[in-house]
Structure formats: structure tokens, C-alpha cells
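Engineer: my questions concern the predicted model and sequence given below.
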Amino acid sequence: MAHRSAAAAGARPLEDDVAALHAHLPAFVKPADVVAALEALVARSETEADVCASALAPFDESAHLEGFLGLPGLEELANRWHYGNYVAVRGKDPEEEGGKVFESMPLYTRLGMHLMFYGALQIELLRTSVIIKLLKELSEREGRIYDSPQSIQSIPSFIKTYSLSLDELLQPDIAKYSNFNDFFHRKLKPGSRPVKDPENTALFCSAADSRLTVYPSVGAAQQFWIKGCHFSIPSLIGEIPRSVRARMFLGGSIAIFRLAPQDYHRFHCPIDGVIGDITEIPGQYYTVNPMAVNESCFDVFTENRRSVMYMTHKQSSAPVAIVAIGAMLVGSIVWTVTKGSVVNRGDELGYFAYGGSTVVVIFPPGVCQFDEDLLENSVRPIETLVKVGESLGKSVLSQAAFDEEAVLAAADKKLDASEDSSSSPFVRLKGVMRKLCCI
């Protein structure tokens, strides 16, 4: 589905908070009904060529599926409400005409969110092995379906539904793709995503065709965007707080690239540097839609499956972490580079197979200065549409100026101070109250 203008989207009310997820569906629609609907959507992907009749259907075009899915009220919802997100158009004021567009949420994401946020007790149910196993099995099954030769039948309707252009594809003949996933992580022609000022190694660029938010610190990200109770850099990269890697990025800056199903799903290098270690972190398969990321009771980024690549920035010698995060119905995360490789901004790093997903780039404190327009939009808060190679920001350090010892020493002071303050009765009570809010 092509972007809608803000004016066109305004013709219907927008469902934009978790409370509305359940107020808008009849009370008798229970989690078991939603589970059955998700299973039916995935199963239908195997036989149905039209993506609007299966999991990838935009919610606004799903009214005709009410009877098939057995969800009373679906037709009224799809006809009455908009389900999705506004995103800012770069170079324009989001508050002015043409400054933002609307993107519809896929049907499977909307149903998955209903299951995730059904209520306090149901949130605990979601964390049980039964529901976790279900989401994992559905994701893996969808991946197998779209890896099958028969799945090529869905490519034409996918292109039509999401208004995709074939002009920039390395292989524009869709008959040459072996299956749907082969097309999903399609390659582009060389030069399709030019990097701004490629000779200037102090600059950083966008890592993906995506919707982007940037924050100078994790604290700022939590204030405006990531509302999960337990989000932290150590939990994101799978490290204990006192590890060298966790301390290296404590207080650092963060860029969040969210990819939607219609996007080009290969992600690229935001820096000029050298590839280091890659670590795999098992996890769940929850949606990365902003409504979930913005929910205080849910830690999407640190609970989902993710893969972390560490790099060294050529100009400053600073470490940089690139976290690829899977999501609901994402089949796999594949890296196409190896340790020790020297890469430049815009070079391919890897790809996601099927579904929406996210790339998070983490810089140590005092390394990155993000572009002002991206910062302004992020604190509104609203995501900004970007493509690979567009400007992200720049290094504020001179050649080889990163001081690892100083960064680690500063991190130790912060951790020591935090441990001292956490022993006070007031802070302990505050922590208990925070946890109670997430039950």
C-alpha cells in the first residue's frame, strides 16, 4: 500500500494507543479467537496468491476477511478506523501540509498486538511457554511457506498492494525469483542508494530504508520512545552491566531504524570501519510496531530475538554496535559480511527474511552528533522516513581520538553511583512501584 497523505488519513479516526486495541473489538472476542485467526492467516499464505487475503494484508483492506477469520466486528473496524502510524517526510515540517504521511498497519500485526495487550493477566499469559511457542511456530511456519517455490504466486499482489517500483531492482524480472523470500530480500542496482560525501570518514549514514528515531542517550530514548520497564543497553546487547562491552556503551547515543514489510530489507553499514564479533541472542517474536515499543509494560527490543555485530569506526577508533532485531513473522537474520572485513558507509551488512524488523545502532558517549532535523522529529516524537545512505550524523572526535580507558572509567563511576543510590528506601520503593505498573 502506498503512503497516504495526512489529510486522507484524517478522514477516519486513528487507533493510536493500546487501550483502544480492546475497546474497538467486541468483548466476546477472546485471545483464543485471535490465536485461531493468526493461525488461519499464516495457513492461508500457503494457498492464497493475493496477500490481501493473508497475513500481509493492510488492516484497512481486511474487512472482507471477517467471516473467514471468525472475528465479529473486524469489518466495522477496518471500515471505520485507521490502524497504523504517521511518519515524517524528511526536509519538511511534520506540522505543515505534506510534512507527514500515514502508513497502514498489517493485519497480522494488529491481531498480534491485540493478543499482546489484552489485559494485565493476559500479558502474563503471553509470557507463558504456550503463547511464546505459538508465536515462534507461526514465524517459522511463515518463513517455510515463503521459502517454498509455490510462494512466487504472492509476489505480483505484494508489489501491487504496497505500490513497489521495480525500476531500481538488480533483477526487475519477478519470474527470475525462486520464491517470495528471494524477492523480499531483493537486491538493488548499484548506485540506487548513494552515500552522502563518501570520502568523509567522519560522517555516519542511514543503515536501512526505514522509519528512524535518534536519541543522544538511552535516557532520552526512554523519555520519548522506548517505554519498556526493563530496557537498557546491557539487556539489548545481551551483556551483564559490568562487562566491558556494556560499560563501553553506557550513556551512549542510539539510532533506531524500523523496517516495514514493503521496505527494501537489506541493511547497510552506517560507518566506515572494520567488522568485529557477531553474537546471537535468542528471544521472542513480538511486533516492533511503535505502539508496542511505546508501551510501558512491554520490552520488545530486549525480549525479541536479535543478533549483535560489533565494529570499529575507522576515523575515531570508537566501537559501534549494530543490533539486528527480529519481529513477528520474521523468518531469519542473515549477515553477509565476516569478521575482519573492511567496509565503507553504504556497504551491505545483511538482510531480514520476511516481515517487519528493526536495526539499532549504538555509539559510545561523546562519539556521535546526530543531524538536527532527526533529533527534532524524534522528540516530538515522530519517526522520519529515510533511505540507505542518507545523512545520519557525524563523529565529534578527531582521528583515533576515542579514549577507551576514560569511557570505561566514567561508566564505572556511573554504575557505582547508581548502586549507592539504589540502596536508599525511596529508590527501592520507586523500583517496586515501577514493577507493579508492569503487571
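Structural biologist: The structure has been received and is ready for your questions.
Engineer: drop to CA atoms for contacts and neighbour counts, all remaining ones
Structural biologist: Will do.
Engineer: which ones are touching the closest residue in space to residue 40 that isn't next to it in sequence?
Structural biologist: Excluding the flanking residues, the one nearest residue 40 by CA to CA, 6 or more residues apart in numbering is residue 69, at 6.8 Å. Applying CA atoms under 8 Å, 6 or more residues apart in numbering, we find residue 69 in contact with 36-37, 40-41.
Engineer: how near is residue 396 to residue 245?
Structural biologist: Remark: distance between residue 396 and residue 245 (CA to CA, to the nearest Å) = 21 Å.
Engineer: tell me which of these two has more neighbours.
Structural biologist: residue 245 (20 against 15; other CA atoms under 10 Å).
Engineer: show residues contacting stretch 168-178.
Structural biologist: With CA under 8 Å, 6+ apart as the test, stretch 168-178 has contacts from 149, 152, 155-156, 166, 183, 186-190, 192.
Engineer: show me where the stretch 51-200 of the chain has helices.
Structural biologist: Ranges of helices within the stretch 51-200 of the chain are 66-69, 74-80, 107-116, 120-126, 129-147, 155-161, 180-184, based on DSSP state H, counting those that start in this stretch.
Engineer: mind giving me the packing neighbours of the fifth one?
Structural biologist: It refers to helix 129-147. helix 31-44, helix 180-184 (3 or more CA pairs under 8 Å, 6 or more residues apart in numbering; DSSP states H and E).
Engineer: coming back round to it: widest-spaced pair of the contacts of residue 69?
Structural biologist: Greatest spatial distance in the contacts of residue 69: 36 and 41, 8.7 Å, computed using CA to CA.
Engineer: ok, now which ones touch residue 218?
Structural biologist: 232-233, 251-254 are the contacts of residue 218 under CA under 8 Å, 6+ apart.
Engineer: got a winner among these for most neighbours?
Structural biologist: Neighbour-wise, these (other CA under 10 Å) top out at residue 254, 26 neighbours.
Engineer: got another one to weigh against that:
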Amino acid sequence: MRKKLLPGLIHRLPQNAMSRTMGKITASRFSRLAIRRYVRLYNIDESIVEKPIKEYRSLKEFFCRRLKPGVRPIAPGEDVVVSPVDGTVSQMGDIRQGTLIQAKGKQYNLCELLGDTPEAAQRFYGGKFITIYLSPRDYHRIHMPVSGRLVKYSYLPGRLYPVNKLGIENVENLFARNERLVTFVETENMGCVAVVKVGALFVGSVKVAYNTATTNVKRGRHASEPIAESPRYGKGDELGWFEFGSTVILVFESDQLEWAEGVEVGKTLLMGQMIAKVQKEMP
């Protein structure tokens, strides 16, 4: 009975309203009283957190915590791709006929995910992707998986379905329906890389470091614009952050990537860890 009830309930929940309410609660100064309990509940390692727990002014501020310098070393090499986040590999593989895998027996459309024209999305056909899920216990900052120039962003409004196992297995086209913010990065040796930051239930917003293009500012309308001056970010530089756990999808134009040993579905990744290596330069 429970298995039949929960999938139906997902669609009926006022997800966006619930997430806005949760955002206000966790931003309140009274929420700081829950931080210590949150740390215990999710067994968070305090020794790597940037500052003492008592210095965080709200639960939301703690969600967005930074880590101490050096605790997440960045794998070197311009031909090396690193994990942009701490998280667990949900899916990975080749982009076949413009589709990606969501779960066993479920696929979704790349063009819809990126919110781009079919012609623009086609450059990624034959490339690769990896989906990384951030749980509530994970570090929520998002970093550059490669070095390159930030050339464009797209914000796509949408629902806020949960992106855990329950949501992935029961919501068709989940990642192409949820609110998301896509950053397009041009690299020197692997073409374009799209960093897709997917919102989820109770994720109040996705922030980015390069401008004010956040889901808080642009909520309600699709926006796609060049990024002023195409700034160059180095691998491991901070790109943005979630105000709760969610999912990051990396989409690669290059078909010359080889996944690193041990990177597979269900495996836990640390930000800065090598996840792939390009075998030869893009033409």
C-alpha cells in the first residue's frame, strides 16, 4: 500500500510552496538551535568544516558551509576532470540519440534538460554524462570540474520534485522538469561542458558566483544569456552552491573521455577527485 501511495503523493505536494516555506524557516535566527542536532543526525564531520558550529547564524548558513582549505585536494592535469561536488553517482554513461539515463528503464531528453535549441544541444550528441546526487549530509558547494571560460547560462523554472531514489524512480523526465540552472563552459581540449544544477524539494535556491543569475532572482521565467566577459575559472574554483542537497549533472561534448577507475553508479565521490580523463584533444 505504501509503495503505491507515495508515488502518487509526490505529484500532489505543493513542492514550490513547501520549499519557499522551508527556506524561510532555515534562514531564521531561531533555526541555529537545530544545527547541532542536524550534525548528529547526519553524522557530519565537524573537523573539516571551515569554522566552529557555534558561529553559524542559521541552519541555512550551515547548509552552505565551506570546508577548511586543503581538505579537498584537486586532481591535477588539464586532461583530467574532477568531481564538482561531494555526492553519490546516480547515473553515468553515453548520450545516445540525444537522451540520458535517469534510472533503469527511464530516459530523458538532453535538449529539454539544457533548455537549448535542438541545434545547440546537438553538439553534445555522442558525448558523455554523469549525474551526482548530494544528500542532506553532503558539502553543498559546487566547484569547477574543468578549467575553462564561462560562456553562457540558462535558468529554467520548473517543479521541485525530490531527487532521491523515490523521485527518480517514479517521476518521468524528472531532471528536465525540475527547476535548474545550467552553466556552459568552453574548454581547450574537451569542447563544451555543461554543468547542470538541479533544484529539488526544500532547495530554496541555487546560487552562482559569476553573476546574479540565481533561481531566486529569475524565478518564474526562462532566461538564457551570455555571461559577461566570459570569465575564465580554474578547475576546483567555486562555481556556486545549493541551499540544501540536490543534484549536479555534467554533460560533455567530448566522446574521448575515459571514466576513472572506481567511478561507477552507487559510488561516493569527493569534490576534486578525478572522475575522468580525456584520451585525445577535441578537433
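Structural biologist: Done, it's in. It should be emphasised that the depicted structure is a prediction, and the values quoted were computed from it without experimental measurement.
Engineer: need the TM-score from the superposition.
Structural biologist: Scored against TM-score structural alignment, normalised by the length of structure 2, the superposed chains reach a TM-score of 0.86; 265 aligned residues with a CA RMSD of 2.2 Å.
Engineer: mean neighbour count, the helices and strands packed on helix 129-147 of structure 1: which tops it?
Structural biologist: Highest mean neighbour count among those (mean count of other CA atoms under 10 Å): helix 180-184, with a mean of 23.
Engineer: mean deviation, it versus structure 2?
Structural biologist: By mean CA distance after the TM-score superposition for structure 1, the fitted helix 180-184 of structure 1 averages 0.5 Å away from its aligned residues in structure 2.
Engineer: where in structure 2 is the aligned partner of that helix, by residue range?
Structural biologist: The aligned range for helix 180-184 of structure 1 in structure 2 is 59-63, by TM-score structural alignment.
Engineer: tell me which stretches of the stretch 51-200 of structure 2 form strands.
Structural biologist: 80-82, 87-94, 99-103, 106-109, 128-133, 141-143, 148-156, 180-186, 192-198 (DSSP state E, counting those that start in this stretch).
Engineer: in structure 1, what residues pair with the fifth one?
Structural biologist: Alignment note (TM-score structural alignment): strand 128-133 of structure 2 is matched to residues 253-258 of structure 1.
Engineer: coming back round to it: hmm, who's touching the match of helix 180-184 of structure 1?
Structural biologist: 23, 26-28, 31-32, 34-35, 53, 56, 139-140, 243-244.
Engineer: could you rerun that using 6 Å?
Structural biologist: For stretch 59-63 of structure 2, the surrounding residues in contact (CA atoms under 6 Å, 6 or more residues apart in numbering) are 26-27, 31-32, 35, 56, 244.
Engineer: map residue 113 of structure 2 onto structure 1.
Structural biologist: Per TM-score structural alignment, residue 113 of structure 2 is aligned with residue 236.
Engineer: next one: residue 160 of structure 2
Structural biologist: Structural correspondence for residue 160 of structure 2 with respect to structure 1 (TM-score structural alignment): residue 285.
Engineer: so how far is residue 253 of structure 1 from that match?
Structural biologist: Distance from residue 285 of structure 1 to residue 253 of structure 1, by CA to CA: 25 Å.
Engineer: how many neighbours does the aligned residue in structure 1 for residue 78 of structure 2 have?
Structural biologist: For residue 78 of structure 2, the aligned residue in structure 1 is residue 201 (criterion: TM-score structural alignment). By other CA under 10 Å, 19 other residues sit near residue 201 of structure 1.
Engineer: touching, the match of residue 113 of structure 2 and residue 302? I think so.
Structural biologist: Yes: using CA atoms under 6 Å, residue 236 of structure 1 is in contact with residue 302, at 4.8 Å.
Engineer: okay, now residue 403 of structure 1: neighbour count?
Structural biologist: 12.
Engineer: hang on, I meant residue 416 of structure 1
Structural biologist: 11.
Engineer: what does the one 10 residues further on give?
Structural biologist: Applying other CA under 10 Å, we find 11 other residues in the vicinity of residue 426 of structure 1.
Engineer: what residues in structure 2 pair up with the helix or strand containing it?
Structural biologist: For residue 426 of structure 1, the host element (DSSP states H and E) is helix 425-437. Helix 425-437 of structure 1 lines up with nothing in structure 2 when matched by TM-score structural alignment.
Engineer: buried residues, that helix. List them.
Structural biologist: Under the neighbour-count criterion of 16 or more other CA atoms under 10 Å, helix 425-437 of structure 1 has nothing buried.
Engineer: again, but for stretch 71-87 of structure 2
Structural biologist: Neighbour-count burial for stretch 71-87 of structure 2 [16+ other CA under 10 Å]: 72, 74-75, 78-87.
Engineer: counterpart of residue 247 of structure 2 over in structure 1?
Structural biologist: If you follow residue 247 of structure 2 across to structure 1 using TM-score structural alignment, you land on residue 358.
Engineer: wait, doesn't its match sit right on residue 325?
Structural biologist: Yes: assessed by CA under 6 Å, residue 358 of structure 1 is found in contact with residue 325 at 5.2 Å.
Engineer: before we move on, back to that, check the fit of the match of strand 128-133 of structure 2 onto structure 2 and give the mean distance.
Structural biologist: On superposition with structure 2, the mean distance recorded for stretch 253-258 of structure 1 (mean CA distance after the TM-score superposition for structure 1) is 0.6 Å.
Engineer: so what touches that stretch?
Structural biologist: Applying CA under 6 Å, 6+ apart, the contact partners of stretch 253-258 of structure 1 are 210-217, 358-363.
Engineer: pick out whichever of residue 358 and residue 325 of structure 1 has more residues nearby.
Structural biologist: For residue 358 of structure 1 versus residue 325, the count of surrounding residues by other CA under 10 Å is larger for residue 325: 29 against 26.
Engineer: excluding residues flanking it in the chain, which one is nearest whichever residue in structure 2 pairs up with the more buried one?
Structural biologist: Aligning on TM-score structural alignment places residue 325 of structure 1 opposite residue 198 in structure 2. Nearest non-adjacent residue to residue 198 of structure 2, counting by CA to CA, 6+ apart: residue 180, 4.4 Å away.
Engineer: and the residue nearest the centre of structure 1, which of the three is it?
Structural biologist: Centroid-nearest residue in structure 1, with CA atoms, centre = their mean: residue 358, separated by 2.8 Å. Of the three states, residue 358 of structure 1 takes strand under DSSP: H, G, I helix; E, B strand; the rest coil.
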